[in-house]
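A.B. asks: pasting a predicted model and its sequence here:
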Amino acid sequence: MEFETRKRVTPNINLAALVDVVFILVIFIVLGANFHRIQTLDVSIPVAESTGQADSRSLVITIPASGQLDLLGKKIDPENLKSALRAKVADFESVLLVADQSAPVQRVVQILSDAQVAGFVSVSIATQEPE
């Protein structure tokens, strides 16, 4: 009796599809880690010799070097700042500007002008005490 012998077939794994899946997972992980960092707004304010405390009834406007402004924790475009300030003039007595050291002076001056047009009489600029 003669038996038929099967040829042994070695298993073959296609690694191209596995590499593609791993690459896509790495992209999602990297993007997710970067979005977590973007949520905070780091503002490096300038140092000044004068001392004084900020009024707790001040409307705080955070001015980054570029991008949207931060008005009471909400992002706002500089074009919409005048209308937002007019809406808040009855609720606050003054404006406190927290501007980044590298923010353009023209940007800060424009915001000061918008606050004056909206009806605010007192405007302060926040600084750090020297170390």
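C.D. replies: Yep, that arrived.
A.B. asks: CA only for contacts and neighbour counts going forward, please
C.D. replies: Will do.
A.B. asks: next one: Leu59 from Ser124, what distance?
C.D. replies: Distance of Leu59 to Ser124, given as CA to CA, to the nearest Å: 10 Å.
A.B. asks: could you name every residue contacting both of those two?
C.D. replies: Shared contacts of Leu59 and Ser124, defined by CA atoms under 8 Å, 6 or more residues apart in numbering, are found at 94-96.
A.B. asks: quote the end-to-end distance of stretch 59-70.
C.D. replies: 11 Å.
A.B. asks: re earlier: out of the shared contacts of Leu59 and Ser124, list just those in strands.
C.D. replies: 94-96 (DSSP state E).
A.B. asks: nearest to Phe120, of those?
C.D. replies: Ranked by distance to Phe120 (CA to CA), these are led by Ser94 at 6.0 Å.
A.B. asks: got another one to weigh against that:
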Amino acid sequence: MNFRTRHREDPEINLIPFIDVLLVILIFVMLTTTYAKFTELKINLPVANAQSTKPRPKELVVVVTADGRYSVDNRQVEGRSVELLAAALTASTGANRDTVIVLTADASATHQSVINVMDAARRAGLSQLTFATQGQMGAAAQP
């Protein structure tokens, strides 16, 4: 007969299978997750709450209507080409190249109409351009 006392070892939890399962789940999650590129491009557009500034002495207002007609300093431009618009800008500014163009475009105006004004300003040698916006209360504001 064997009367020796046996030493019982405390039971231990084997963590290796648990870690293996977690690694498989981690790999599965990494492979099935979709990363949207557009989340990087989220922007918040600023609200134009600025109060209207005083007219500057070297300021030229160019208006673009919804149907694509142009007006330079309250004078209608006869035509819609970039060349005619550049000629009207040159005639209104003369030799003064420090004139700031305030572009007031209708919300329904085409993008091409606005680009035409910018191109005409470049051809006329005018490099300072700003956009007029409408405030929340409906008053016109300029940056």
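C.D. replies: Done, it's in. Every value quoted in this text rests on a predicted model; they were computed, and no experiment measured them.
A.B. asks: about what we covered before: of the ones in strands among the shared contacts of Leu59 and Ser124 of structure 1 - the most surrounded one?
C.D. replies: Counting neighbours by other CA atoms under 10 Å, Val95 leads these with 24 neighbours.
A.B. asks: now the helices for structure 1?
C.D. replies: 15-38, 81-88, 105-118 (DSSP state H).
A.B. asks: same list, the shared contacts of Leu59 and Ser124 of structure 1, but as a markdown table with distance to Ala84 of structure 1 please.
C.D. replies: Output for those, formatted as a markdown table (distance: CA to CA, whole Å):
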| residue | distance to Ala84 of structure 1 |
| --- | --- |
| Ser94 | 14 |
| Val95 | 12 |
| Leu96 | 15 |
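A.B. asks: now flag whichever of the residues you listed is closest to Ala115 of structure 1.
C.D. replies: Distance to Ala115 of structure 1 across the shared contacts of Leu59 and Ser124 of structure 1 (CA to CA) is lowest for Val95, with 7.5 Å.
A.B. asks: alignment lookup: that closest one to structure 2.
C.D. replies: Counting by TM-score structural alignment, Val95 of structure 1 corresponds to Ile101 in structure 2.
A.B. asks: report the contact partners of its match.
C.D. replies: By CA under 8 Å, 6+ apart, the neighbours of Ile101 of structure 2 are 59-62, 126, 128-130.
A.B. asks: and with 10 Å instead?
C.D. replies: When contacts are counted by CA atoms under 10 Å, 6 or more residues apart in numbering, Ile101 of structure 2 touches 58-62, 72-73, 89, 93, 117-118, 121, 126-132.
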